[in-house]
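Undergrad: Fold the following, please.
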Amino acid sequence: MGRVRRPVAVAVAVLGLFSGGLSALGRFLPVVLDRAPSRVGGALAVLNGAGLLISPVAVAVVGYAAGKRVDVSEAYVRIATVFAVLGGAGALAGSAVVTLLVVDDLPRTSGPGVLTTLLFPPLVTGVYFGLTGLAAASVAQFRHT
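TA: This is a model prediction of the structure:
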């Protein structure tokens, strides 16, 4: 009863992939739309709305489902770790794919700014996924006991 099932892990990774992709797309939206940053407000609002549906809403739904099947009091570290690691790795992959598709002069740029831009948002996403998943699993455990 202490294992997080494979469908939950896959769902977390896929949500991380989409979250990372949407986050990277939001950062490069003026480049993608070929508009001034001040003229992409509507498109950015749509992206932010989609991001809200993915995280925290969809992550909480998956965490709630996991909490109904796992004894959270015994597996809380595992739940938080699965959500954080797979969510962060998925976000890193999604962000990397969008970045490589959108930015054509990435190999010419270097330095800590590029690493910060590429690695910090997925790291934050991983922490956020871990906390949200664990909180939702705890709520499910509390409601079903």
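Undergrad: okay, CA-based contacts and neighbour counts for the rest of this
TA: Noted.
Undergrad: can you pull out the helices in the chain?
TA: 6-27, 29-33, 41-52, 59-69, 72-102, 112-143 (DSSP state H).
Undergrad: which helices and strands does the longest one pack with?
TA: If you count contacts as 3 or more CA pairs under 8 Å, 6 or more residues apart in numbering; DSSP states H and E, helix 112-143 packs onto helix 6-27, helix 59-69, helix 72-102.
Undergrad: quick one on the thing from earlier: columns mean neighbour count on top of the helices of the chain, output as TSV?
TA: Shown next, in TSV, are the helices of the chain (neighbours: other CA atoms under 10 Å):
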stretch	mean neighbour count
helix 6-27	22
helix 29-33	15
helix 41-52	14
helix 59-69	22
helix 72-102	21
helix 112-143	19
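Undergrad: ok, back up a step: okay if I get the helices and strands packed on helix 112-143 as JSON lines plus distance to residue 117?
TA: Formatted as JSON lines, the helices and strands packed on helix 112-143 follow (distance: least, CA to CA, whole Å):
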{"stretch": "helix 6-27", "distance to residue 117": "9"}
{"stretch": "helix 59-69", "distance to residue 117": "23"}
{"stretch": "helix 72-102", "distance to residue 117": "10"}
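Undergrad: To check against the first, give me the structure of this:
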Amino acid sequence: MLKWNDVLKLANQGNLTPDKRVAKTEAEWRGLLSDEEYWVTREAGTERAFSSALCSLLEPGIYACRCCDTLLFDASEKFDSRTGWPSFSQPIKPNAIAYRLDSSHGMTRVETTCNACDAHLGHVFPDGPGESGLRYCMNAIALQKK
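TA: Next up is the predicted model:
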């Protein structure tokens, strides 16, 4: 189980090796994704809060990366954070997510990306429930429910 200190260590010292790597050209990504999906996942955009039904969807399932189909989260780790974005307390595997310090917008946060294709997913915060204390705050448009 990952905890906040683990996330900070990965963000500062380097991420775990992914099970696979997926690389495409910008043109290939644009051909696969809608304009909004491209903006969020490839340009680190953020969808509007409460713009997706995934926020309150708490049924069983697995969530994968919209761009490369890599499995990222199990719905058993999903919770309603009331933030306007789907939230999870743990990734499906420690090496599914990559982390980097993000000092944009006048604050320091930890950005989360798909470790296989580098798609921007959202951010992780140390204010989640349970033993891990993590809240993976994800853009719903960056995910697909399997």
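Undergrad: TM value for the aligned chains?
TA: Here the superposed chains carry a TM-score of 0.25, computed using TM-score structural alignment, normalised by the length of the first structure; 64 aligned residues with a CA RMSD of 4.8 Å.
Undergrad: picking that back up, do you know which of the helices and strands packed on helix 112-143 of the first structure lies nearest residue 124 of the first structure?
TA: Residue 124 of the first structure lies closest, by CA to CA, to one member of those: helix 72-102, at 7.6 Å.
Undergrad: Quick one: distance of that closest one to the chain centre.
TA: 6 Å (CA atoms, centre = their mean, to the nearest Å).
Undergrad: what packs against it?
TA: Packing contacts for helix 72-102 of the first structure, counted by 3+ CA pairs under 8 Å, 6+ apart, involve helix 6-27, helix 112-143.
Undergrad: Residue 145 of the second structure: neighbour count?
TA: Using other CA atoms under 10 Å, residue 145 of the second structure has 17 other residues around it.
Undergrad: distance of it from residue 65 of the second structure?
TA: From residue 145 of the second structure over to residue 65 of the second structure the distance is 9 Å, taken as CA to CA, to the nearest Å.
Undergrad: can you check residue 41 of the second structure too?
TA: In terms of CA to CA, residue 41 of the second structure sits 9 Å off from residue 65 of the second structure.
Undergrad: Kindly report the same for residue 8 of the second structure.
TA: 22 Å.
Undergrad: OK, contacts around residue 60 of the first structure?
TA: The contact partners of residue 60 of the first structure, taken as CA atoms under 8 Å, 6 or more residues apart in numbering, are 132-133, 135-137.
Undergrad: Next, format these as a markdown table and append distance to residue 86 of the first structure.
TA: As requested, those are exported to a markdown table (distance: CA to CA, whole Å):
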| residue | distance to residue 86 of the first structure |
| --- | --- |
| 132 | 13 |
| 133 | 11 |
| 135 | 17 |
| 136 | 17 |
| 137 | 16 |
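Undergrad: Now for residue 84 of the first structure: which residues touch it?
TA: Residue 84 of the first structure touches 125-131, counting by CA under 8 Å, 6+ apart.
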